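Visitor: Here you go, sequence then predicted model.
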Amino acid sequence: MNAPGKDLYPDVTASGGLGPAMREAAQLRGCDTGLAPWAVDVVSIETTRGFLSVDLAAEERRFLLSVRIPDFDWEIGSTDDLGLLVEAVAAWWEGIPFDELAERFGFLELDEFVGALERGEPTTSQWTRLLSSDFNRNQWNLLRRLRADEVLRNMFPTITHGAVRLRVKAMDAWSRRVLVYDENGERYVVRRVEVPEADWVEVPSGDLIAYLRAALAEE
C-alpha cells in the first residue's frame, strides 16, 4: 500500500501531468501515440478501435488502460512502466493486430475485448439498451424498424438530439454514418455525417431502408 504522502508518479509530477509525461516518454522512444498536444491530466486518444484512455491508480503505481466507446468501457490492462505503456498505446494507435499486441505487451488482457467484437458486441448490446430505455421511447418505433433489417442491425446505433445515428463500425468514430429523424412515422429526414455539403434529405417511409443501406454502403 502507498505510504502516506508518497508520490507514486514522480515522473508524471515532474512533467506537469500525465499527458506531458506520455509525450516525453514517446519522444524518447521515437513513437507516436496520437495524443493531442494540449492533453494534460486527462488522456483520451481517438483511434480506429475506440477511444484509448489512460488513468492513474490511487493505491499503487499503475497506469490503467481502457477502451471506450459510447456507453461501453473495457479495461484492457495495466502496468507500472510508463515507457512500456506508451509503446503499447502507440502500437494500438498504429493499428497493430490484436494477436501481435497481446504477444508484444504481456500486460494487455484482450481476450474479453476481442471476444466481444467477434460476437458482434457491443452493437447487439447497444440495440438492446436503446430499446429498453424509456428515455428513448420516442425513437423506439424507428429503432425497431432499423433493427429488423438484416443489414442495418449490424450498424452501431446511438441517439443524438432525438435522431438515430447509425455508424458502420462500432469502434471507429469516423467510419461512415448517418443521422435519421422520424418526423411522423411516414416521413423521415436523413443526413450523411461528415460528407461535404451534405444536408438533410426527406425520405418517404417506403424508401427509408434502401436509402440507408445505400448511404452506409462501403465505397
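Guide: Done, it's in. Residues are numbered from 1 along each chain as shown.
Visitor: C-alpha only now, for contacts and for neighbours.
Guide: Fine.
Visitor: Help me confirm that Glu183 comes into contact with Glu202.
Guide: No: using Cα atoms under 8 Å as the test, Glu183 is too far from Glu202 to be in contact (9.7 Å).
Visitor: neighbour-wise, which of the two wins?
Guide: Between Glu183 and Glu202, counted using other Cα atoms under 10 Å, the more crowded position is Glu202 (15 against 11).
Visitor: Please report how far the residue nearest to the more buried one when sequence neighbours are not counted lies from Val86.
Guide: Of all residues not flanking Glu202 in the chain, Val189 sits nearest, at 4.3 Å (Cα to Cα, 6 or more residues apart in numbering). Noted for Val189: a distance of 44 Å to Val86, by Cα to Cα, to the nearest Å.
Visitor: now the helices for this protein?
Guide: Assigned by DSSP state H, the chain shows helices spanning 10-15, 18-29, 82-94, 98-104, 111-118, 123-131, 140-148, 208-216.
Visitor: can I get these in CSV with distance to Val178?
Guide: Output for the helices of the chain, formatted as CSV (distance: least, Cα to Cα, whole Å):
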stretch, distance to Val178
helix 10-15, 41
helix 18-29, 33
helix 82-94, 25
helix 98-104, 28
helix 111-118, 22
helix 123-131, 16
helix 140-148, 12
helix 208-216, 7
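Visitor: so which of those comes closest to Leu64?
Guide: helix 82-94 (9.1 Å; Cα to Cα).
Visitor: if you skip the residues just before and after it, what's nearest to Trp127?
Guide: Nearest residue to Trp127, sequence neighbours excluded (Cα to Cα, 6+ apart): Pro157, at 6.6 Å.
Visitor: how many other residues sit next to that neighbour?
Guide: With other Cα under 10 Å as criterion, Pro157 counts 26.
Visitor: try this one next to it:
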Amino acid sequence: MTAAGGLVSAMKKAAQLGMGEIWPVPSPIDDIIGIETARGTLSVVPATEERLFRVRVHIPGIIWDTPGFTWEIGSTDDLGLLVEAVVAWREGMPFDELAARFMFLELDEFARAVERGEPTALQWADLLSAEFHRRQWDLLRRLHTDEVLRHMFPTISHGAVRLRVDLFDGASRQVLVYEPEAERYEVIHTGAPGADWVEVPTGDLITYLRAALNEE
C-alpha cells in the first residue's frame, strides 16, 4: 500500500486489474476513504497497528457528515478481496451473494433490511427495545404511535430523537425532539434558516412535527 502511494492509489490500482471500478471521494480525515453507492457510502478505515482494513457503511452518503447512521460490516487484511467486495457492493450484488462470496463481510439484520426496503421499521424496533435508550422510550413510543411519524427514520442524537424523512438523504427534512423532563418537549427543525430550539406543548407535539416534516 505504501509503495502504491497510499490506500486510495492502491485500491484504484487493484480495481484496474479487472476487478471493476471504484471512485473514492475525498476525505478530510487522514487514511480514510469513501466510495459512494446507492446503498450508502462505504468507508475503508485501515487499522493503525496491523494490516487490516475495516469496512463501514454510512447513511446518508457523506461519511464525515453528521448526523448519520454508521455500522461496521467486516474487516480483512486482503486488499484485493476488499476491492472486489467494494466493487460488488457498488454494483448492487444481492446481500446473500455478497455474504457467500466475501466471508469477511458481516451483513447484519439492518443491512438486510436496507436491501428489503424495510430499515425504518427495524430501526424503530431496535430503539424501542434497547436498554441504552431507555430514557427516550416514552418519547419514542409517543412518536411511533402516530401513523405518519412512524414512517420517519429515527436515530438518537445527544439524547434527542431525530426523525428524518429520507434515510438515504442527509439533506432531507428532519427534526430533533428533546424531552428535558417528563411531558416537556423542545424541537428544532434542523437545516432550516435560523433554526433554534422551540418549546412545544405536549398536546401540539404530533401536529407540530407532522407540519415540520411535511413542508415542501
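Guide: Good, I have the coordinates. Quick caveat, the model's predicted, so the values are computed rather than measured.
Visitor: TM value for the aligned chains?
Guide: A TM-score of 0.65 describes the superposed chains when it is computed by TM-score structural alignment, normalised by the length of the second structure; 194 aligned residues with a Cα RMSD of 4.3 Å.
Visitor: Next, show the common contact partners of Glu183 and Glu202 of the first structure.
Guide: Common neighbours of Glu183 of the first structure and Glu202, counting by Cα atoms under 8 Å, 6 or more residues apart in numbering, are Val189.
Visitor: counterpart of Ala214 of the first structure in the second structure?
Guide: Structural correspondence for Ala214 of the first structure with respect to the second structure (TM-score structural alignment): Ala211.
Visitor: now do Glu150 of the first structure
Guide: So Glu150 of the first structure corresponds to Glu147, using TM-score structural alignment.
Visitor: Next, find the distance separating the match of Ala214 of the first structure from Gln174 of the second structure.
Guide: As judged by Cα to Cα, Ala211 of the second structure and Gln174 of the second structure stand 11 Å apart.
Visitor: Looking at these two, which one has more neighbours?
Guide: Gln174 (23 against 10).
Visitor: how about the more buried one, what's its match in the first structure?
Guide: The alignment partner of Gln174 of the second structure in the first structure, by TM-score structural alignment, is Arg177.
Visitor: residues in contact with the nearest residue to its match once chain neighbours are set aside?
Guide: Distances taken as Cα to Cα, 6+ apart place Arg167 nearest to Arg177 of the first structure, at 4.3 Å, with adjacent residues excluded. Neighbouring residues of Arg167 of the first structure by Cα under 8 Å, 6+ apart: Met155, Phe156, Pro157, Ala173, Ser175, Arg176, Arg177, Val178, Leu216.
Visitor: Dump those residues into a markdown table; add distance to Leu142 of the first structure as well.
Guide: Conversion of those to a markdown table gives the following (distance: Cα to Cα, whole Å):
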| residue | distance to Leu142 of the first structure |
| --- | --- |
| Met155 | 14 |
| Phe156 | 14 |
| Pro157 | 11 |
| Ala173 | 22 |
| Ser175 | 22 |
| Arg176 | 20 |
| Arg177 | 16 |
| Val178 | 14 |
| Leu216 | 17 |
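Visitor: Let me know the closest of those to Ala90 of the first structure.
Guide: Taking Cα to Cα as the measure, Ala90 of the first structure sits nearest to Ala173 out of the contacts of Arg167 of the first structure, at 18.2 Å.
Visitor: Now do the contacts for that closest one.
Guide: Neighbouring residues of Ala173 of the first structure by Cα under 8 Å, 6+ apart: Glu46, Thr47, Thr48, Gly50, Arg167.
Visitor: from memory the third one sits against Asp172, does it?
Guide: Yes: counting by Cα under 8 Å, a contact exists between Thr48 of the first structure and Asp172, whose distance comes to 4.5 Å.
Visitor: For the second structure, which segments are assigned as strands?
Guide: According to DSSP state E, the second structure carries its strands in the segments 24-25, 33-37, 40-46, 53-59, 69-76, 153-157, 160-164, 174-181, 184-188, 198-200.
Visitor: The first structure: matching residues for the last one?
Guide: Matched against the first structure by TM-score structural alignment, strand 198-200 of the second structure falls on residues 201-203.
Visitor: picking that back up, neighbour count: Val189 and Val86 of the first structure, which is higher?
Guide: Ranked by neighbour count (other Cα under 10 Å), Val189 of the first structure and Val86 place Val86 first, with 23 against 18.
Visitor: where's the more buried one relative to Ala163 of the first structure, distance?
Guide: To Ala163 of the first structure, Val86 of the first structure is 38 Å away according to Cα to Cα.
Visitor: What of Gly185 of the first structure?
Guide: Counting by Cα to Cα, the gap from Gly185 of the first structure to Ala163 of the first structure is 13 Å.
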